[in-house]
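Trainee: no sequence on this one, just coordinates:
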């Protein structure tokens, strides 16, 4: 696709929205957290939109899409820009469609809430808890991240140990805008949602979502430290499988990762591995027993009445772990991987033997497809692109799956969801104007799938 040079003044009235073209603002709104990756930082630094539209109603968004379709202008959708893979960066200029103005909470009902895509998850969690409910899952960036951005570009997060990831029934319904001569609003439910979850806005644009919620729980936050990383891993595994302890977060970090958590320094001794967890208040005795049996020491308990009223332990988990690492050393980076629940220790030992000073393990225990799984966002001592992909190749050679966070291309899964996204794109985006450049070459992608 050739990069366009739109004359916004010519059809701004037609779009029904003011288009921002000021260079500083368009640069800011054309970027996400792609700089987590040194590979993407080099590849995407010069990518920028020609303009930005900020609709405040769905009708305005439809008018923007209609005008862009008529004038062959690519459209890249944006929430809060907290994604890490360059999925919100326009590859071919055009228009960034900033949906942060669609920020209404439409309806709270038992077990679910309906919101517009631009609602921030931090605000939603606060209002839900005031009403006696809470989010089932949310990312560590929840204070800034939007609901639409999370389900369009995220996967899992806090709460995933109980409720799974974005595909596990946590999105109940979505309203999707198409990119056609006359854009449509689709109401999507059930398996059809796979066409739009984690699609980077390539097959349709989420403007309204109904997501699953749960009854609010009094969550206590606990730091447990260990002399040995393998004791930490055994503890987090036992906790993940322990049905007697209700939990929202089970996150583990080997040394030196805890040294990056500067605000937690008073509670973590140098050289220790740590587990950062959220459990239901009242499960303390069971937790003490479990931690002691794995040679762990509880060093900090944040009571439930302080939950989300100060810096949370979740602010050091998931990809916030990477952020704290980058604050310490900007040359560090990360991977996203999945270990075997039966052989993960052998896999990790092999990795540590081969890359003792380059790979530092960070695990997140989750539930996916109904089963307990061990996900990992290891911190990597970055040397070069070639060395990074050598490490990725080694991970995969020993059975560790890798979702490459150093590419802006939508990943090809082995569950048929990628094929569903391609089918929806063909129907909803006949000119290929929705976030172009983010899908792998179709023929190769189908062969790989």
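Mentor: Right, received. Where do you want to start? Quick caveat, the model's predicted, so the values are computed rather than measured.
Trainee: going forward, measure contacts and count neighbours with C-alpha atoms only.
Mentor: Noted.
Trainee: next up, the contacts around the closest residue to residue 398 other than its chain neighbours.
Mentor: Nearest residue to residue 398, sequence neighbours excluded (Cα to Cα, 6 or more residues apart in numbering): residue 347, at 6.7 Å. If you count contacts by Cα atoms under 8 Å, 6 or more residues apart in numbering, residue 347 has them with 339, 340, 398, 399, 400.
Trainee: specify the local secondary structure of residue 347.
Mentor: helix (DSSP: H, G, I helix; E, B strand; the rest coil).
Trainee: ok, second structure coming up, stack it against the first:
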């Protein structure tokens, strides 16, 4: 009798069928180690094998094989997610898309790029910009993150202040392979896309994506220091709400967070004891931002011209979104984080943060600590439903699950909703699309083989057809 590995070797060849201990460990993980809770829950969860198909035909053969044997399949992009999205809870096969990585076409007139799911966002951005286009939004892991993984597990990122989040027109269409003995393909658009955005790969296998872009802008970078986070936030909110100022990023960091950014510290971009605003602005507008910042006690500490954008040893987005947490953990592994949606009213948001500082015992108390990192963005831009959001990827120094649960409960008591990064359940995240994901799963994953265990029992029971 042949083994699973023998069968995969026959289908995919030596480069496409991996079962050595190192590969099993590497491909069965993502960045869930950001969470002490997920470290305990997910460490040691391994696939039985790793498959890396290089074509849709190979992937179809793999899906038919898995369906015939009821083998779970867990899709994986580049493994830059933070919630265990690609961790195989029930063994089976992790399907890596790193060989399905081609940019298939780029329509220069329409600004639409057609890609395979393993294409890297950095690769897309670098190919599109010389042709006059750029991504609508991307995570801080943009250089290595795969587009399929971003769509399946992300939210927004750099560019969200201007163009919104994944649900705001990032995709034009997606071609999905159903996980059935037929492994049929379906090209979807419009509201059907909701079943695949932030779905953790539970609803069908994305084999091709059409991504809408926006006209490229020459972006310059600026870091400005402020006496306090309050002054940085008041400046950042004013800049964010100014329709005459084009920006791609407004990222705010309370001290001591800026001290964690080693390359920026070495470049002289961090002022001791001061909050920091990291900005990407249209070329020629940094001077106006500096003048505006002076009204809030702000001073320029670092700048980079548009000619150096994405071309130097680092860019300011390397210190934003979830990369901020990574820099903090490198400085002190005791830090972890939450994802808190503060009030869009600045006064209320400041009140919420002050109450949370009291709850966490203050930054220098020797007990629990909190330090706020804020990202300002928009959802549904240029529509009647437009909403400016202040997303706090707040750093907390809380070592265990009870402490984290208490911190979340306190935020909810204060009216702060939390996308909990310490659970792998998709339906625990208020940002997922809910019923559209379950409906898509019932249609394209009727055997329940895709990433099983990532929906709670209650939500999985609500998926019609299973």
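Mentor: In hand now; what should we look at? Quick caveat: nothing in here was measured; it's all calculated off a predicted structure.
Trainee: follow-up on the earlier one: can I get the contacts of residue 347 of structure 1 in JSON lines with distance to residue 166 of structure 1 and neighbour count?
Mentor: Output for those, formatted as JSON lines (distance: Cα to Cα, whole Å; neighbours: other Cα atoms under 10 Å):
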{"residue": "339", "distance to residue 166 of structure 1": "19", "neighbour count": "22"}
{"residue": "340", "distance to residue 166 of structure 1": "21", "neighbour count": "16"}
{"residue": "398", "distance to residue 166 of structure 1": "27", "neighbour count": "15"}
{"residue": "399", "distance to residue 166 of structure 1": "24", "neighbour count": "14"}
{"residue": "400", "distance to residue 166 of structure 1": "21", "neighbour count": "20"}
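Trainee: tabulate these (TSV), appending distance to residue 259 of structure 1 and secondary structure.
Mentor: Formatted as TSV, the contacts of residue 347 of structure 1 follow (distance: Cα to Cα, whole Å; DSSP: H, G, I helix; E, B strand; the rest coil):
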residue	distance to residue 259 of structure 1	secondary structure
339	24	strand
340	27	coil
398	29	coil
399	29	coil
400	26	coil
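Trainee: mind putting the residues you listed into TSV with distance to residue 124 of structure 1?
Mentor: Shown next, in TSV, are those (distance: Cα to Cα, whole Å):
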residue	distance to residue 124 of structure 1
339	32
340	34
398	41
399	38
400	35
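Trainee: from residue 335 of structure 2, how far off is the equivalent of residue 381 of structure 1 over in structure 2?
Mentor: Using TM-score structural alignment, the equivalent of residue 381 of structure 1 in structure 2 is residue 397. Using Cα to Cα, to the nearest Å, residue 397 of structure 2 is found at 5 Å from residue 335 of structure 2.
Trainee: show the contacting residues for residue 6 of structure 1.
Mentor: 50, 73, 94.
Trainee: and residue 136 of structure 2, what pairs with it in structure 1?
Mentor: Using TM-score structural alignment, residue 136 of structure 2 pairs with residue 136 in structure 1.
Trainee: shouldn't that match be in contact with residue 215?
Mentor: No: using Cα atoms under 8 Å, residue 136 of structure 1 is not in contact with residue 215; the gap is 9.1 Å.
Trainee: out of these two, which sits in the more crowded spot?
Mentor: residue 136 (25 against 14; other Cα atoms under 10 Å).
Trainee: distance of the more buried one from residue 306 of structure 1?
Mentor: 19 Å.
Trainee: Throw the contacts of residue 6 of structure 1 into a markdown table and include neighbour count, secondary structure and distance to residue 328 of structure 1, thanks.
Mentor: Converted to a markdown table, these look like this (neighbours: other Cα atoms under 10 Å; DSSP: H, G, I helix; E, B strand; the rest coil; distance: Cα to Cα, whole Å):
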| residue | neighbour count | secondary structure | distance to residue 328 of structure 1 |
| --- | --- | --- | --- |
| 50 | 27 | coil | 34 |
| 73 | 23 | coil | 41 |
| 94 | 24 | coil | 36 |
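Trainee: residues contacting residue 189 of structure 1?
Mentor: 172, 173, 174.
Trainee: separation between the corresponding residue of structure 2 for residue 56 of structure 1 and residue 157 of structure 2?
Mentor: Counting by TM-score structural alignment, residue 56 of structure 1 lines up with residue 54 in structure 2. As defined by Cα to Cα, residue 54 of structure 2 lies at a distance of 29 Å from residue 157 of structure 2.
Trainee: residue 357 of structure 2 now?
Mentor: On the measure of Cα to Cα, residue 357 of structure 2 and residue 157 of structure 2 end up 26 Å apart.
Trainee: those two: which is more packed in?
Mentor: Taking neighbours as other Cα under 10 Å, residue 357 of structure 2 and residue 157 compare with residue 157 leading, 27 against 17.
Trainee: the more buried one contacts residue 141, correct?
Mentor: No: using Cα under 8 Å, residue 157 of structure 2 makes no contact with residue 141, being 9.6 Å away.
Trainee: helices along the stretch 251-400 of structure 2, start to end?
Mentor: 262-266, 286-294, 321-331, 346-359 (DSSP state H, counting those that start in this stretch).
Trainee: average offset between the third one and structure 1?
Mentor: So that's helix 321-331 of structure 2. By mean Cα distance after the TM-score superposition for structure 1, the fitted helix 321-331 of structure 2 averages 0.4 Å away from its aligned residues in structure 1.
Trainee: what stretch of structure 1 does that helix fall on?
Mentor: Taking TM-score structural alignment, helix 321-331 of structure 2 hits residues 318-328 over in structure 1.
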